[in-house]
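Visitor: Provided below are the primary sequence and the corresponding predicted coordinates.
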Amino acid sequence: MTAPSAVAAAHSPAERADRGRTARARAPRSGHGLFDPGPDRFDPVDVLTRQSAARVPELVPIRYGRMLESPFRFYRGAAAIMAADLAALPRTGLEVQLCGDAHLLNFRLLASPERHLVFDINDFDETFPGPFEWDVKRLAASLVIAGRANGFPTRQQNKAVTTCVRAYRTRMRRFAGMRTLDVWYAQDDVDRMRDLLASSGDPSVRQRAERAAAKARTRTYLQAVDRLTRVTPEGRRIAPDPPLITPLRDLLADAPDRREETDLHAIVESYTDTLSSERRHLLRRYRIADTARKVVGVGSVGTRCWILLLLGRDDDDPLLLQAKEAQESVLAPYTDGERFDNQGRRVVTGQRLIQTSSDIFLGWTRVLGLDGRQRDFYVRQLRDWKGIARPETMDPRTLALFGGWCGSSLARAHARSGDPVAISAYLGGGDRFDRALPAFAQAYADRNERDFEKLGAAVRAGRLTAESL
């Protein structure tokens, strides 16, 4: 596969636009509305069980329990299922660095290193090069699934999708006419979000967004420290909440050989080599005080995830890092993207390509696990100014508005790593692509509901075990 940046650099704008228009023969824009895998489609439960084989066995039932809470929760954990479905469809060949799991809850408010509030993608576990439309389709289907959960009629679900896809297309068109550095520096900060809100003409939506931004600023690392740690006679330590939070000292209570504890404490030293020199200097002002295994998310449940409590001057000078296991992307079997010798590096490289402002402590490492196997991890701060959407509280207008933000933000992410000229030329100035996506999103939401039922049936039949926590 030729890197998208190399394609852009080697050809004139006219040639790049022609490449985009030529892609319509491989994957007609109206054809993106089709999804009918037929009776020979794979068993979705088999996909999930294959993933679970490499995860912590005692945590896998929690994953299934969370996925069975609702079709939307199932969808969040089913990126591998959708990757296999998307791979069977015609593809444009217009490659970008995909998020790989671009559902609406993976877009949120975040703090930039300069302490500005920005709106961006926040999950890169599955990031990998691939055709741009895969991310767009996963985002579109998530809007329909969220709309169904709220009881919205089909017309309003479809409006959220078309608003999202139109925002993607129109912003990509603007990027196609911009200088390369201007595309790279583009950012969805609070000022831009205020402008978009002002154009909505709805004061209540504007006020709600301002409250969300204010709340995000309160979700600092210190709030996470207060919730997850306590001061003991030995100093500040992570508070147990098994099985969701289990300190390493408890996991190793009966282990005569505590080599693993030494290896996990060495995670900071090994990962600092992936940071820039000034950030290595900053991190070395801290010492590691405690470590715990944490259950996170829905699709990630069962992968190894560690909280690292570091202290600077004293117990009131804390830093919480999260070291999360990075396994092969669910997209990797279906594309020709670059292979990395460390999956944590893959995640970090993808995140730095996609995000405009990444966490200052973002890096990767390899650690000897409790089972004696080497495992790849990426590391970042546990929480810093994160504002998370709550689709269950949205009315149809708000869902469509939020979908537009997500679509616009996704276009910015794709324009950084792909060729905005070719993608824009493929999409064109009309709404053919916009009108096709609701049909796909509805068909995939139907399939997602059937897959959700299949997981439930597998649990009821005793094929799998689910646990609600």
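Guide: Now that the structure is in, tell me what you want to look at.
Visitor: going forward, measure contacts and count neighbours with C-alpha atoms only.
Guide: Fine.
Visitor: Helices along the stretch 151-300 of the chain, start to end?
Guide: Using DSSP state H, counting those that start in this stretch, the helices found in the stretch 151-300 of the chain span residues 154-176, 180-185, 190-200, 203-218, 221-228, 248-251, 259-265, 267-271, 277-283.
Visitor: With respect to residue 371, which of those helices lies nearest?
Guide: When these are compared by C-alpha to C-alpha, helix 259-265 sits nearest residue 371, at 8.8 Å.
Visitor: Show me what that closest one is packed against.
Guide: Helices and strands touching helix 259-265, as assessed by 3 or more C-alpha pairs under 8 Å, 6 or more residues apart in numbering; DSSP states H and E, comprise strand 287-294, strand 363-368.
Visitor: residues of that helix that come out buried?
Guide: Burial within helix 259-265, assessed by neighbour count using 16 or more other C-alpha atoms under 10 Å, is assigned to 260, 261, 263, 264, 265.
Visitor: want to compare, so here's the second one:
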Amino acid sequence: MPAAKHTPPPTPQERAALGRKARTAAPRSSHAEFVPARDRPDVVDVVEEQSANRVPELVPIRYGRMTESPFRFYRGAAGVMAMDLADTPRSGLRAQLCGDAHLLNFRLLASPERHLMFDINDFDETLPGPWEWDVKRLSASLVIAARANGFGTKERAGIVRAAVRSYRERMRTYAGMTNLAVWYTRFEEQWVREQLTEKVGARGRRRWTEAAEKARTRDNLQAFGKLTEVVGGERRLAADPPLIVPLTDLLDDATRVRLEGQLTRLITRYGRTLQSDRRALLQQYRPVGMARKVVGVGSVGTRCWIVLMLGKDDEDPLILQAKEAGPSVLEPYCGAGGHRTEGERVVAGQRLMQATSDIFLGWERVDGLDGRRRDFYVRQLRDWKGIAEPQLMLPEGMRAFGELCGATLARAHARSGDRIAIAAYLGGGDVFDRALAHFAELYADQNEKDFDALSKAVRTGRVKAESA
């Protein structure tokens, strides 16, 4: 029987030619365009549709947070932007997307080796799709944040162009690297600090140092001290309604016992998705308390549970977060991801895009939870997480931070997409950089209109909003 013939993979030269050819279908300058579709749905209807499957009593908190500012609205409107991006030019080249790559989803976090890293942090919407969409979401977020700080038009354009240039130049660097070299690339905090030294003043360097030091204190012990209390000699999760509500305060006894059993099984069964050594570590802990938690802006109203686990004694804590995973907002425009559950989609995307991930990151599907089948992904609640504060940034600081985000996003895309083709498409000039600076301004205008529409809906009573 003759041996099967194998089609040789395309050469680097062929991959580069593919990228350059893509400019014909989608010229780089065309990415400057943004015109809302004529039949664009009412944005309040879009936001409400996303809220339909969420915990009803928490939805007003989501609207309350989204109407605090245009940037807060943007954080909760990944689905709105996905709808808009579907009508924009695309090169035809794909990568694993974050799906919500705004600037606050780039932050400090811990590696399993206990090194402080800079990476993407949010993967609820991750899915393969047009790589340009993540870059556009990052770019628009920078303009929206810069407007909130009162930065001028030229300053905003400089910030976006620097971030996109960083993405483009990094992708061109990755195109020349070996597969393993790309895979092993990571941005440790010390390297980031060195990069920032020449780009920000003493104030910026001081803020970065403070942020890194603070991140190292935001660990499981800090969360343990902040989120728990001793009642009747027993350690339990402390109530902070409506943001944190223990099951004992949330449900009647019969319903609580049933839900506790379901969540205990979730934690036990999800361990099968961990590496064997990490599964063995998980088995050394026992659950002693559970609570519902409100998280983020766009995620408010999704079912999110925190589980207090104790190890060798009452001072050996592990706090896990089990967060509901629904379909990605990208799915209507990019297709399904091919995973068996939405939790697996989130975890697989995170592991593919991040340089290093939480050792307790895994997933599970639960039947009968809240009366229906639901997918969850699980991770540590807090493990050395440091988040940017754009409202405190000067123009040079936001520019430097944008460059760091652009480089990080390029590395994430290079792990899954055709980095050689993408790099060839982008080229060595600044055509794409300038195009996205223009796009970001146009989309920031649209975001402000959408923010005003939701704010009006709150004022007129069409939707209810609460502060929390």
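Guide: Received the coordinates, thanks. On a predicted model such as this, the values are computed, not experimentally measured, just so you know.
Visitor: so where does residue 450 of the first structure fall, helix or strand?
Guide: helix 432-460 (DSSP states H and E).
Visitor: ok, now residue 308 of the first structure?
Guide: Counting by DSSP H and E, residue 308 of the first structure is found in strand 305-311.
Visitor: Would you mind getting the average deviation of that strand from the second structure?
Guide: When the second structure is superposed, strand 305-311 of the first structure averages 0.3 Å from its matched positions, counting by mean C-alpha distance after the TM-score superposition for the first structure.
Visitor: For whichever helix or strand comes after that strand, which outside residues touch it?
Guide: Next helix or strand after strand 305-311 of the first structure toward the C-terminus (DSSP H and E): strand 318-325. Strand 318-325 of the first structure is contacted from outside by 221-222, 224-225, 286, 303-312, 344, 375-383, using C-alpha atoms under 8 Å, 6 or more residues apart in numbering.
Visitor: Buried only: go through these for me.
Guide: Here, 16+ other C-alpha under 10 Å leaves 221-222, 225, 286, 303-312, 344, 375-383 buried among these.
Visitor: Which residue, other than its chain neighbours, is closest to the spatially most central residue of the first structure?
Guide: Centroid check for the first structure by C-alpha atoms, centre = their mean gives residue 123 as the closest residue, at 2.3 Å. Distances taken as C-alpha to C-alpha, 6 or more residues apart in numbering put residue 106 closest to residue 123 of the first structure, at 5.7 Å, once the chain neighbours are dropped.
Visitor: Alignment lookup: that neighbour to the second structure.
Guide: Matched by TM-score structural alignment, residue 106 of the first structure corresponds to residue 105 in the second structure.
Visitor: is it true that that match touches residue 118?
Guide: No: look at residue 105 of the second structure against residue 118 with C-alpha atoms under 8 Å: they stay out of range, at 10.5 Å.
Visitor: if you count what's nearby, which of those two comes out ahead?
Guide: residue 118 (27 against 19; other C-alpha atoms under 10 Å).
Visitor: Need the three-state assignment for the more buried one.
Guide: Secondary structure, DSSP: H, G, I helix; E, B strand; the rest coil: residue 118 of the second structure is strand.
Visitor: Tell me how far it lies from residue 53 of the second structure.
Guide: 33 Å (C-alpha to C-alpha, to the nearest Å).
Visitor: what do you get for residue 292 of the second structure?
Guide: Computed with C-alpha to C-alpha, the distance linking residue 292 of the second structure and residue 53 of the second structure is 16 Å.
Visitor: Residue 325 of the second structure too?
Guide: Distance from residue 325 of the second structure to residue 53 of the second structure, by C-alpha to C-alpha: 12 Å.
Visitor: before we move on, what about residue 382 of the second structure?
Guide: 26 Å.
Visitor: Ok, residue 232 of the second structure next?
Guide: When distance is defined by C-alpha to C-alpha, residue 232 of the second structure is 37 Å away from residue 53 of the second structure.
Visitor: So these two - more neighbours on which side?
Guide: residue 53 (13 against 7).
Visitor: Would you agree residue 95 of the second structure is in contact with residue 421?
Guide: No: Residue 95 of the second structure is not in contact with residue 421 according to C-alpha under 8 Å; the separation is 11.2 Å.
Visitor: what about residue 32 of the second structure, how many neighbours?
Guide: 22.
Visitor: Identify the residue nearest it in space, chain neighbours excluded?
Guide: Using C-alpha to C-alpha, 6+ apart, the closest residue to residue 32 of the second structure is residue 435 (4.1 Å).
Visitor: Now do the contacts for that neighbour.
Guide: Applying C-alpha under 8 Å, 6+ apart, the residues near residue 435 of the second structure are 28, 29, 30, 31, 32, 33.
Visitor: start and end residues in the second structure for stretch 445-453 of the first structure, please.
Guide: The counterpart of stretch 445-453 of the first structure in the second structure, using TM-score structural alignment, spans residues 444-452.
Visitor: mean shift of that stretch relative to the first structure?
Guide: Mean deviation for stretch 444-452 of the second structure: 0.4 Å (mean C-alpha distance after the TM-score superposition for the first structure).
Visitor: buried set for that stretch?
Guide: For stretch 444-452 of the second structure, by 16+ other C-alpha under 10 Å, it's 444, 445, 446, 447, 448, 450, 451, 452.
Visitor: same thing with stretch 63-74 of the first structure?
Guide: Neighbour counts over stretch 63-74 of the first structure (16+ other C-alpha under 10 Å) mark 63, 64, 65, 66, 67, 68, 71, 72, 73, 74 as buried.
Visitor: what's near enough to touch the aligned partner of residue 123 of the first structure in the second structure?
Guide: Using TM-score structural alignment, the equivalent of residue 123 of the first structure in the second structure is residue 122. By C-alpha under 8 Å, 6+ apart, residue 122 of the second structure lies in contact with 98, 100, 101, 105.
Visitor: same thing with residue 12 of the second structure?
Guide: residue 420.
Visitor: That one and residue 22 of the second structure, how far apart?
Guide: 16 Å.
Visitor: How far away from the center of its chain is stretch 302-309 of the second structure?
Guide: 19 Å (C-alpha atoms, centre = their mean, to the nearest Å).
Visitor: swap in stretch 236-252 of the second structure?
Guide: Using C-alpha atoms, centre = their mean, the offset of stretch 236-252 of the second structure from its chain centre is 26 Å.
Visitor: tell me, how many neighbours does residue 14 of the second structure end up with?
Guide: 13.
Visitor: Over to the one 4 residues further on?
Guide: When counting by other C-alpha under 10 Å, one arrives at 20 neighbours for residue 18 of the second structure.
Visitor: The closest residue to it other than its chain neighbours and residue 96 of the second structure: what is the separation?
Guide: Using C-alpha to C-alpha, 6+ apart and skipping residues adjacent in sequence, the residue nearest residue 18 of the second structure is residue 421, 5.9 Å away. Distance of residue 421 of the second structure to residue 96 of the second structure, computed by C-alpha to C-alpha: 15 Å.
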